[in-house]
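S.K.: need a structure here:
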Amino acid sequence: MRVVETEVLIIGSGPAGLQAAIHAARKKVRVTVVGKVHRSSAYRAHVENYCCIPHVSGAELIEQGRKQAEKAGAEFIDEDVLNIERAGDRFVVLTEGGMTIHARAIVLAMGVSRNRLGVPGEKEFLGKGVSYCVECDAGFFRDKVVAVVGCESAAVAGSLTLTFYARDVFLICPDQLNVSPELASRLKDSAVHVLENSAVKEIVGDDKGVTAVRLRDGREIAVNGVFIELGAKGAIELAMNLGVELDPETMQFVVTNKKQETNIPGVYAAGDICGPPWQIAKAVGEGCVAGIEAAEYVKRNRSGEKQTID
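M.R.: Have a look, this model is predicted:
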């Protein structure tokens, strides 16, 4: 069993984790990033609203960020984390490959796992018409026809947002709508076509992308895009093992202060795991703060150890 010793361990290699790695490594502490690059929701995105960079693919942005982090001195382990525990003043992390990593500080930047429909075409057309983020991708569907799948506030709010971009918006709700009266009223007064008690059977497309959704009742609706807004399940199991505080209303996101500190000393969080909005700009900003603060935490502990020895 391989054992890796590091100082700042960053879990997640998306924009938040990479920015944390760049800033922590520049503080001259040992930094290790663990996670699979292609798991980042930004990896397959098309980015047009990131300041100073008008158009770039998510994959290109991620790859450049990794190179920057490596140049700054960060090391990468392309594995998933299975468990985190605290042992004295260290954190002990177990990866899927059986590796054990010891760290003084941890930055949680693993994002959230979007709930999926699990229907044919969903995976195949991800990034080619299938999206899990209206805020991120609405701009790509100007004057087109789109469908939103879901029954709760995220789906309804997303549908209303899309009316400012798309030519037609269909809200496909597998059950009955479950939203506040205020949101229901806004939906009723909107141009959204609401299909309650309708379930998607398949997402259809061709080489260019999504062309339609097929419903279980046999209907087929021609669309250019499908937004799946079934809510988001935070990647919080690892955080819960450490006793990290979660948002009391949703229990899906990690609570942090302005320094990106959690309630557990030495544990920081950044990016989607801290909650919406799901934007690269937010993730990068939080990652910057988390990386700097984690490095400073490590340096303070170093000083304390030296004083004790002397």
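
S.K.: switch to C-alpha atoms for all contacts and neighbour counts from now on
M.R.: Will do.

S.K.: For the longest helix seen in the chain, name the packing helices and strands.
M.R.: Looking across the chain with DSSP state H, the single longest helix is helix 280-309. The contact analysis (3 or more CA pairs under 8 Å, 6 or more residues apart in numbering; DSSP states H and E) places helix 280-309 against strand 8-11, helix 15-26, strand 105-108, strand 267-269.

S.K.: Straight-line length of stretch 129-142, end to end?
M.R.: Start to finish, the residues bounding stretch 129-142 are 13 Å apart (CA to CA, to the nearest Å).

S.K.: And for stretch 216-223?
M.R.: By CA to CA, one end of stretch 216-223 lies 16 Å from the other end.

S.K.: what's in contact with it?
M.R.: Under the criterion CA atoms under 8 Å, 6 or more residues apart in numbering, residues 144-147, 198-201, 210-214 lie in contact with stretch 216-223.

S.K.: let's see this one next to it:
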Amino acid sequence: MADNYELLIIGGGPGGLAAAVYGGRARLKTIVINKGSIGGLANTTREIVNYPGYTHTTGPDLMEDFRYHADSFGVGFLKDEVISVDFSQEEKLVKTKKGRELNAKAVIIACGSEPRLLNIPGEKKLQGNGVAYCATCDAEFFEGEDVIVVGSGDQAIEEGMYITKYARKVTVIVLHDEGILDCNKVSAERASQNEKMEFIWNSTIEEVLGEDNVKGVQIKNLKTGDSTELVCQGVFFFVGMIPSTHFLKDSGIEMDEKGYIPVNEMMETNLEGVYAVGDNRVKYLRQVVTAAGDGAIAAVVAERYIEEQNVFNTKVLQSEKKVLLLFYNALNSESVEFITLLEEVNLELSNSYKVVKVDMATKKNLAHKYNIVKVPSVVLLDKGLEIKRLDCSVDKEKLKSQL
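M.R.: Got it, this is the predicted structure:
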């Protein structure tokens, strides 16, 4: 694969794959870099019943459909991990763990999130030996055994119910008073009716017990302060997520205190040509459907950004003549009248200038670049450097005097 791309997408979850579909369909040279299985966290979800058009599917099946769709438009895929980026230039540079260096005109960050660790005694030591974070990945290893689930949100309860297909018993440790769960009502009702699920209320887990494998947990009651030990062979933690944005440190990308990336309605970050979608951005609802919507928006905005950059590079920077960069709106009568006047005056001046028209309705990046707030507006440029701005009143002699 070549190292130069128009659109580079970091992450192959639903947001990244949706962006890939739109990028590929727009005939942009597009690549997705993903360090794990295509599909991200969605790929670990056994049951999806709320994605429009699919009354019931699995995460792996849905993500395979996403990938197949992107494949059909010629999108490239690279299994690797991004370790650093340089967004300081017009051509964005991305470096990977395997030593690849890739350039792109626009980058979409869709790296998602990862499970939060409680960092209690025994948790890290016993990871992979009874401590787990993905039911789809690991539930079958606990056939006929006793399992603890920590957490009470949608993921914890739904994954806990999935684990009951294999385990003898699943005990859920809940911080809240009896009957209060953080998950949706449907899942709460189903869990309460599941004969293989039990709940320990007003409690938290203090330690995972065991030397080579999980043997049990130490549980603390938050109201009484009493600690008790409970025998089990597996512990699944579902206590929230953290964004996988650590590689963006010192990149210039604005992030909040948790590492999430704030964007506007067009998925634009604080850096030109860089977008963020899905679970790694600041947002209200983190679901497959919202990530896919983010990806679609970002790819369309990126396509227009790339087009504007191409126009600017070919028509402005490479022009032998000085350029009159004209910002207009076709629905604005003053704009239409001024365009006619400008072309007439330039003709009388033996076409001394190259007139480049920018429709403010569709090409907003250049308008932002030159701080254009009204139409018509004209910026006189020489090899991309601003010389002056014209008074755009519809007065032929006044316009001539400025040129």
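
S.K.: Now list the buried members of the contacts of stretch 216-223 of structure 1.
M.R.: The neighbour-count test (16 or more other CA atoms under 10 Å) marks 145-147, 198-201, 210-214 as buried among the contacts of stretch 216-223 of structure 1.

S.K.: before we move on, the earlier item: closest to residue 132 of structure 1 out of the contacts of stretch 216-223 of structure 1?
M.R.: Set against residue 132 of structure 1, the nearest of these by CA to CA is residue 147 (11.7 Å).

S.K.: And the closest one, what's its match in structure 2?
M.R.: Counting by TM-score structural alignment, residue 147 of structure 1 corresponds to residue 172 in structure 2.

S.K.: how far away is its match from residue 137 of structure 2?
M.R.: From residue 172 of structure 2 to residue 137 of structure 2 the distance is 19 Å (CA to CA).

S.K.: The stretch 101-250 of structure 1: helices as residue ranges?
M.R.: Taking DSSP state H, counting those that start in this stretch as the criterion, the stretch 101-250 of structure 1 contains helices spanning 134-137, 153-162, 181-188, 237-241.

S.K.: Quick one: closest of those helices to residue 58 of structure 1.
M.R.: helix 134-137 (11.6 Å).

S.K.: Find out how far that closest one is from the centre of the chain, if you would.
M.R.: 13 Å (CA atoms, centre = their mean, to the nearest Å).

S.K.: looking just at contacts, which helices and strands does that helix meet?
M.R.: Counting by 3+ CA pairs under 8 Å, 6+ apart, helix 134-137 of structure 1 packs on helix 153-162.

S.K.: So what's the gap between the helix it packs on and the chain middle?
M.R.: Averaging C-alpha coordinates over helix 153-162 of structure 1 and over its chain gives two centres that are 19 Å apart (CA atoms, centre = their mean).

S.K.: Measure how it sits relative to helix 181-188, angle-wise.
M.R.: Put simply, helix 153-162 of structure 1 runs at 40 degrees to helix 181-188, going by axes from the mean of the first three to the mean of the last three CA atoms, to 10 degrees.

S.K.: can you pull the buried residues of helix 153-162 of structure 1?
M.R.: Buried residues in helix 153-162 of structure 1, counted by 16+ other CA under 10 Å: 153-160, 162.

S.K.: now for it, which elements pack on it?
M.R.: Judged by 3+ CA pairs under 8 Å, 6+ apart, the packing partners of helix 153-162 of structure 1 are helix 134-137, strand 145-149, strand 168-173, helix 181-188.

S.K.: any idea which of these is most buried?
M.R.: Comparing these by mean neighbour count (mean count of other CA atoms under 10 Å), strand 145-149 comes out on top with a mean of 27.

S.K.: what sits up against that strand?
M.R.: Here strand 145-149 of structure 1 has contacts from 155, 158-159, 166-174, 222-230, using CA under 8 Å, 6+ apart.

S.K.: cutoff 7 Å now
M.R.: For strand 145-149 of structure 1, contacts defined as CA atoms under 7 Å, 6 or more residues apart in numbering pick out 155, 159, 166-173, 223-229.

S.K.: Out of the helices and strands packed on helix 280-309 of structure 1, which is closest to residue 310 of structure 1?
M.R.: Across these, residue 310 of structure 1 has its closest neighbour in strand 105-108 (23.7 Å, CA to CA).

S.K.: Reformat the helices and strands packed on helix 153-162 of structure 1 as CSV; add distance to residue 246 of structure 1.
M.R.: Listed next are these as CSV, based on distance: least, CA to CA, whole Å:
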stretch, distance to residue 246 of structure 1
helix 134-137, 23
strand 145-149, 27
strand 168-173, 29
helix 181-188, 26
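
S.K.: about what we covered before: turn the helices of the stretch 101-250 of structure 1 into CSV, including distance to residue 277 of structure 1.
M.R.: Shown next, in CSV, are the helices of the stretch 101-250 of structure 1 (distance: least, CA to CA, whole Å):
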stretch, distance to residue 277 of structure 1
helix 134-137, 8
helix 153-162, 12
helix 181-188, 19
helix 237-241, 20
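
S.K.: if we compare those helices, which one ends up closest to residue 88 of structure 1?
M.R.: That would be helix 237-241 among those, by CA to CA, at 15.0 Å.

S.K.: average distance between that closest one and structure 2?
M.R.: Following superposition, helix 237-241 of structure 1 is found to deviate from structure 2 by 2.9 Å on average (mean CA distance after the TM-score superposition for structure 1).

S.K.: which bit of structure 2 covers that helix?
M.R.: Going by TM-score structural alignment: helix 237-241 of structure 1 matches residues 246-250.

S.K.: and the matching stretch, which residues are buried?
M.R.: Residues of stretch 246-250 of structure 2 classed as buried under the neighbour-count rule (16+ other CA under 10 Å) are residue 248.
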